[in-house]
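# Sequence and predicted structure below; questions after.
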Amino acid sequence: MRAQEITFLKLVQGDKQFQVPLYQRTYSWGTEQLQRLWEDVGELVDQHLSGDSTTPHFLGSVVLAPGQIQAGGVQRWLVVDGQQRLTTLMLAFTALRDHLKESGDLRGVDRVHRQILVNEFHEGLDHYRLLPTQADREAYTACIQSRAEAGGSDNIGAAYRFFRGAFAEGREAGDERWIGTVETVLKDLLSIVEITAEPGDNVYRIFESINNTGVGLSQSDLLRNYVFMLLPKRGERVYQELWLPMQQSLGPKNLELLVWLDLIVRGHYKTKQSEIYREQQKRLQPLAGNEDALQHEVAQLADRGRRFLRIVEPHRESSPALRAVLERLAMWGGQTHYPLALHLMDLVDAGNTTPDDAAQALLYVESYLVRRLICQTPTTGLNRIFMEAPKELETDRPAAEAVQRFLSSRRRRWPGNEELREAIRSKPFYWSGRPPQRSYILRRLEESYRPSEPVDFVKASISVEHVLPQRPAPAWFELLAKETEPNQTPQELHDLLVHTLGNLTLTGDNSKLSNHPFERKQQILESSALRMNLEIASAERWGKAEILERADRLTERAVELWPGPIGGIKPAGEEWPGWAELRSALVAMPSGTWTTYGDVAELIGSHPVPVGSFLGSNSAVIGAYRVLTAEGRISPSFRWPEGNDRLPPQEILMSEGVKFDPSGRAHRSQRLTAAELATLLGKDVTQPVSYDPLPDGEDRAAAERFRTQLREHWAEASDGVLAALDFWRRQGGYVNYGRYDETSCFPMLDAGTSERPHLMWPVGIYPVSGTVEVVFQYLKNRSPFDDTEQRRELLRRLNKIEGIELPEAKLELRPSFSVQAFAEHGDEICEVLDWFVHTAALDLARRA
């Protein structure tokens, strides 16, 4: 085998084709990996634009084996390892080509297409520079050929849409040189090690050996080995007295974090965690031969380790003020704030600031994180901001003032009081951040009432409750009907209010509150130990006015708890952040789907009218044609930009697979709701409260409630549903039930072992609303259904049944069909369930 370092452009140029063999898994990169690559690209672009010297970024290796070469044909290479990187970059270039096309740069389109994506003078499969596995081929070639179905719901489509969104976002923020610089970076500044096997090598054996290696040394292991190699005389004593106690107190993960943070607080803020050893080695190399200096370095690291331990275990901090804010940041979770927190702890221990001043500085950090979450400010670049802080803080000011000034910079997006107020009134807070962070904010708001007997939140079993229910009974809609605006339905008003902070509280009685009328909820809330619940219980009714009034009261408390930036006034002419989220949502939509102005408004915290106005004046926004009226019709006011020769929106949607009835209404099953849009954006969209299975399996009382509700509301389908559940039990599964008023049902399967359970369920059945949810969203994280083809096969089998029509574009969501399908097709549904169990059993045997 031979190896050489090469740029991506040089790797792919020429009449050649990279074929992904059948034994390779399908394309599997998700948002996390794509985001990491894009951040690396962004750093190189920034360096290039600022005139800094730019060294290529090492992307990894690609292992190739020569394939068949035909006279006059392309040179074929089998991709033994590295197909994820190759496919990702090809999709990035495909998105770049399509971005250039929309920008009118036809020469750039031609250049990217010919240089990177295709073998221009070859036809058929030889035309493509990369040929993925058969499972991915259709989705990939749809992107290369710019077919209507490009950007579907599988991982290939999702990656293409990710890069389309990244280019669109960059165009809004970057200067005119930006896109050209991105192309340069992708072609010439991503370094790949090309490893080429010799003819006759056993390709599968090579693949097997690469992917079955043992656990490698961590970055901190490599650093330790290097340091003690340089300490031949003092090594044993330094290890026993300094390194080993540090290693034992921190543990492997925190030690790895520490040696990275040590570089960051020294000013090496561009260092990635994968580059710790190389950067530390470079820093320590000049000290080789000086064991005094090296011992001092280890002692400094050990001191910093003790300070870091006070951050991750705040009870070790002696200052009450500093300990309190460190505890709150620990409850908030995450590691984003670690570089700045460690820098402040360094200052305290060096006597360069006081614990109280550091506590105030960390309060600004807490406020910055909380306000951004409430306002749903994009988290892109957040880690980088805190990594830059130790080097960028002004040193001639008190630490707290320096931190506040640093975070108040316009480009760091610390929301002011007015933006905070609008977000609390209108943003769907229930979809912000992670559930523990949402609970933390509500807990802090409750504590701001300063009750004489505060609740012990550590021991209490408390969850977030919607006062206006997610699934309201008719009486709630009658109340909302009195407050609707012209041309607004009670359901639309409900959707705009239900997830806002003004409608949310904390309770230990979630299952009791459920979707009861407000009068019944009042009775329960009146007995609550939480002051915010007593305040809600004192209201005479609960509608739009009360929710907005409470939102304003909570804003006053939030401003007091979490101080804002210096100035805090939004600059005139600055675009409202919700429009950026709108653009991201439309890019995230798979081909073959549509949404409504109301759904988009609910997602971004706006109203359908301004959403329509924005899209009307910005119809060049990617995916704008997918936003339809509440009835599923093309808006009469929709217009393509002048000079655009695209087909009418309905024709484009139909070419993607969206179905329209004769009157011009799009099929409801292909609509993406606000919750589904939020899911596609990576928001932690908690299931409606009816999904909360009882812990004890087949609870008899819950089972009887389910049967009673099913017979009451869907008598014709009840026998078919119950027969299917009995069939499921005979196949080795069991049935779980929800704990709320609508007693949902989940046919569960444990496809694991006693040591390693592997729970999954194909559907959730709701006996009142009469819907059967197919839970692709959860299956995509559970083997074997993490393979798109297996989920697609489940969808195909269900769609063969009359009355079931699940859109393929929702393979990562939770599409549903009517429980009525069990009335006449119960046996066919049982065949699908049997296939599901059999597929899971085969996977278990493979994993055993």
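Nice, thanks for sending it over.
# When you work out contacts or count neighbours from here on, use the C-alpha atoms and nothing else.
Noted.
# For the strand ranked longest in the chain, list every residue counted as buried.
Using DSSP state E, we find that the single longest strand of the chain is strand 57-69. Buried residues in strand 57-69, defined by neighbour count with 16 or more other C-alpha atoms under 10 Å: His57, Leu59, Ser61, Val62, Val63, Leu64, Ala65, Pro66.
# Against that first model, consider the following:
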Amino acid sequence: MDSRTFTVQQIYQDRRQYRVPFYQRPYVWNRDDQWGRLWEDIRDKAEARLQGGKAIPHFMGAVVLEPQRKQGLLGVERHHIIDGQQRLTTLQYVLNALVHTLRAAGNDKLLALIDACLTNSNPETMEDVSVERFKLWPTFRDRKQYEESMTATSVDELRQRFPASFTQTGSLRKIGVAHPPALEAIMFFHEQMLDWVIDETEVEAVTRATALATAVLTDLSIVCISLGEEDDAQVIFETLNGHGAELHATDLIRNFIFMRAGTDADDLYSNLWSQFEAPIWSESQTRGRLSRPRLEWFVQTAVQAQTSEEIDVGRLYAGYRRFVDSAAGLHAAGAQLTMLNRYGEQYKALVTGAGSTPISVFGRRIAVWDASPTHALALRVATSSMSPDEQLEIYGCIESYLVRRAVCGLSRKNYNKVFAQQLKRLIDGELTTAAFRNALSSLSGEASRWPTDDEFRRQWIDGDAYPGRLDAAKLRAIFHRLETAMRTEKTEELVPLTLDSLDIDHILPKSWYSHWALPDGTTALAFDAVNAQPLRFSSAAIDSRTQAILDREDALPRIGNLTLVHLGVNRSLQNYGFGKKRDALFEHSNLHLNRALMKRDTWDEAAIVARGEALFEFATTIWPGPGTS
């Protein structure tokens, strides 16, 4: 390891290219956090040059470089930037902005000095002129806008190349546009430099431009740490960046993978990693109390699908390294990326529900059921040799298990263990559709059992569904599946069937007191219901009217009393008597869920039980229980 301090001119004057490796993050420095302070430092040094003061270099920090062995006579020297790519990239933008400023100030004599720090010479001896001519070559994600910005010969050409970023008067838009970072940086430094150079003072612009160029080239210094062959670039990168708040675990994982890539790194990135740079993978996804980029949850799930062992997302990078180090055949970058790609498309289908594959259908159906413990098993099933029908049968068992336990009010705390066991059986080659159903059917106890039809029916008919054991999203999902099952080939289909715009309604309303008579013909007040509740726990006798009030309150949250209605109906009628409510809310509904309601003249506790029974017949077909198929 060799450490030296260099000026900007010394860093860039040799025929050399600094490459940002694939595993590095894209350029992220900006006006508020870094550019503004850097410009102030440059301006101060330029002012000192004008005043003839002693030049005291401004220290910009350190960069870590890894020299690359040159193959053959052609080509430029290459150094990988292990740490410090933001500084070195920004300095290229500063130098580019300085070129535009010198031209505007009429100081062409210094252009050759600046250009020597931006462009490598002797293109005839390069292997790839389009790449090697640049002093710095960014990571794949930044290249297009970097190249377009850095090769523009004037500010007018920048305006032509990026018309969406400029106003009609030619200034950079301040709001409403996410500018390419290279363009925004160059324009920021150019505007600051030009304002300073043409300042209305006695000093000519040419002289001020010379002072500015001198400050940039010779008064900014950086410590360059050059690694030797015995130094481990990966360990150094992790040491420098592993505790930074800006890095995600998958940034370190990307580093870990591409540190093992050879000359095929470009192809591996383009063909096997670039898909993971899409916005969907950086979106935040929440599980429990933890929010992480979706890519982190995916990597965790992919490793678990491969091994059946749960990996702590809070220690994802360390867990991934252990996984690769212990896995036969996964040490090479290509093998790791192939494994991740095998699961990547399946995971995207699972979490988005897009498409018609079995795992897409499963993803849509379980989206609201807090089903992340099933994801690793789902990936393994999707990438197995099972036929689509066999996959759908496995997924159907999982969905039934989740729905039945939710309706019965059973805990989901043991789901990780339950589905990890089934995943291990699949990895060991022991899992068939019949074996999977038998395994779930054999589970017992509150924490794990798959509710039988008898238990499912009791809770479906009499349980507190909403409000209660199910939230609005879960209840709407149940109604979606019921509605789909109720439609036959002879009935009109909604393609695709969506109930998202419908609202959950209690047919017997929660505020039933004024318009819904009790069996004895009387009505009740809200405080009658409140006063009746303590009597449930009293040894005192309960009269028939009070019991009727309690029975009615019990019936409110049951599935038989719940349905979906359009948000646009007159909701002021929702608490009225059944006849008026039926005509206002259900008469124009095209849902099969509501067809039976249109034919009824009355609605009471017995009707709620009867409707629950009717819906349950569909439920057992949709979500068959243990021991059935």
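Happy to help now that I have it. What you see is a predicted model, and the numbers here were worked out from it, not measured in a lab.
# What TM-score do the two superposed chains give?
Overlay of the two chains. TM-score (TM-score structural alignment, normalised by the length of structure 2): 0.51; 349 aligned residues with a C-alpha RMSD of 3.1 Å.
# re the thing from before, what is the most widely separated pair among the buried residues of strand 57-69 of structure 1?
The largest separation in those, counting by C-alpha to C-alpha, is between His57 and Pro66 at 26.6 Å.
# circling back: what does the helix or strand just after the longest strand of structure 1 correspond to over in structure 2?
As assigned by DSSP states H and E, the chain's next helix or strand after strand 57-69 of structure 1 is strand 75-81. Under TM-score structural alignment, strand 75-81 of structure 1 corresponds to no residues of structure 2.
# how many neighbours does the equivalent of Ala473 of structure 1 over in structure 2 have?
Mapped onto structure 2 by TM-score structural alignment, Ala473 of structure 1 lines up with Tyr513. Using other C-alpha atoms under 10 Å, Tyr513 of structure 2 has 20 neighbouring residues.
# can you check Glu310 of structure 2 too?
17.
# what sits against whichever residue in structure 1 pairs up with it?
Under the alignment (TM-score structural alignment), Glu310 of structure 2 pairs with Lys270 in structure 1. When contacts are counted by C-alpha atoms under 8 Å, 6 or more residues apart in numbering, Lys270 of structure 1 touches Ile264, Met387.
# What separation is there between Leu344 of structure 1 and Pro390 of structure 1?
Distance of Leu344 of structure 1 to Pro390 of structure 1, computed by C-alpha to C-alpha, to the nearest Å: 8 Å.
# For Tyr269 of structure 2, give its distance to Leu50 of structure 2.
To Leu50 of structure 2, Tyr269 of structure 2 is 48 Å away according to C-alpha to C-alpha.
# Same drill for those two, tell me which one is more crowded.
Ranked by neighbour count (other C-alpha under 10 Å), Tyr269 of structure 2 and Leu50 place Tyr269 first, with 20 against 16.
# list the contacts for the residue mapped onto the more buried one from structure 1?
Using TM-score structural alignment as the criterion, Tyr269 of structure 2 maps onto Tyr239 of structure 1. Neighbour list for Tyr239 of structure 1: Phe228 [criterion: C-alpha under 8 Å, 6+ apart].
# Spell out which helix or strand contains the counterpart of Leu493 of structure 1 in structure 2, please.
In structure 2, the residue matched to Leu493 of structure 1 (TM-score structural alignment) is Asp551. Using DSSP H and E, Asp551 of structure 2 maps to helix 544-555.
# Neighbours of Ser372 of structure 2, how many?
By other C-alpha under 10 Å, the residues close to Ser372 of structure 2 number 18.
# So for Leu344 and Pro390 of structure 1, which residue has more residues nearby?
Leu344 (27 against 23).
# how close does the more buried one sit to Arg307 of structure 1?
For Leu344 of structure 1 relative to Arg307 of structure 1 (C-alpha to C-alpha), the value is 10 Å.
# biggest strand in structure 2 by residues?
Assigned via DSSP E, structure 2 shows its longest strand as strand 58-68.
# Let me know the secondary structure of the match of Glu310 of structure 2.
coil (DSSP: H, G, I helix; E, B strand; the rest coil).
# what's the distance between it and Glu43 of structure 1?
To Glu43 of structure 1, Lys270 of structure 1 is 9 Å away according to C-alpha to C-alpha.
# Same check on Asn417 of structure 1?
32 Å.
# cool, Ser584 of structure 1 as well?
21 Å.
# Could you do Thr354 of structure 1 as well?
Distance from Thr354 of structure 1 to Glu43 of structure 1, by C-alpha to C-alpha: 35 Å.
# can you map out the helices along the stretch 301-450 of structure 2?
For the stretch 301-450 of structure 2, applying DSSP state H, counting those that start in this stretch gives helices covering 316-326, 333-352, 358-366, 375-382, 388-407, 415-427, 433-441.
# what's next to the next helix or strand after the last one, contact-wise?
Next helix or strand after helix 433-441 of structure 2 toward the C-terminus (DSSP H and E): helix 453-462. By C-alpha under 8 Å, 6+ apart, the residues outside helix 453-462 of structure 2 that reach it are 404, 407-408, 555, 558-560, 609, 612-613, 616, 620, 625.
# equivalent range in structure 1 for helix 453-462 of structure 2?
Mapping helix 453-462 of structure 2 onto structure 1 (TM-score structural alignment) gives residues 417-426.
# same check, this time on stretch 390-408 of structure 2
Counting by TM-score structural alignment, stretch 390-408 of structure 2 sits on residues 357-375 of structure 1.
# Looking at the contacts of helix 453-462 of structure 2, which is nearest Thr301 of structure 2?
Nearest to Thr301 of structure 2 among these, with distances taken as C-alpha to C-alpha, is Arg404, at 24.7 Å.
# What residues does His343 of structure 1 make contact with?
Residues near His343 of structure 1 by C-alpha under 8 Å, 6+ apart: Val265, Pro390.
# if I line the two up, what does it land on in structure 2?
Aligned counterpart of His343 of structure 1 in structure 2: Arg380 (TM-score structural alignment).
# Please apply the same query to Arg307 of structure 1.
If you follow Arg307 of structure 1 across to structure 2 using TM-score structural alignment, you land on Gln346.
# residues contacting that match?
For Gln346 of structure 2, the contact set (C-alpha under 8 Å, 6+ apart) comprises Ile359, Leu379, Ala382, Thr383.
# In which helix or strand does Gln247 of structure 1 reside?
Using DSSP H and E, Gln247 of structure 1 falls in helix 244-265.
# Brilliant, that's me finished.
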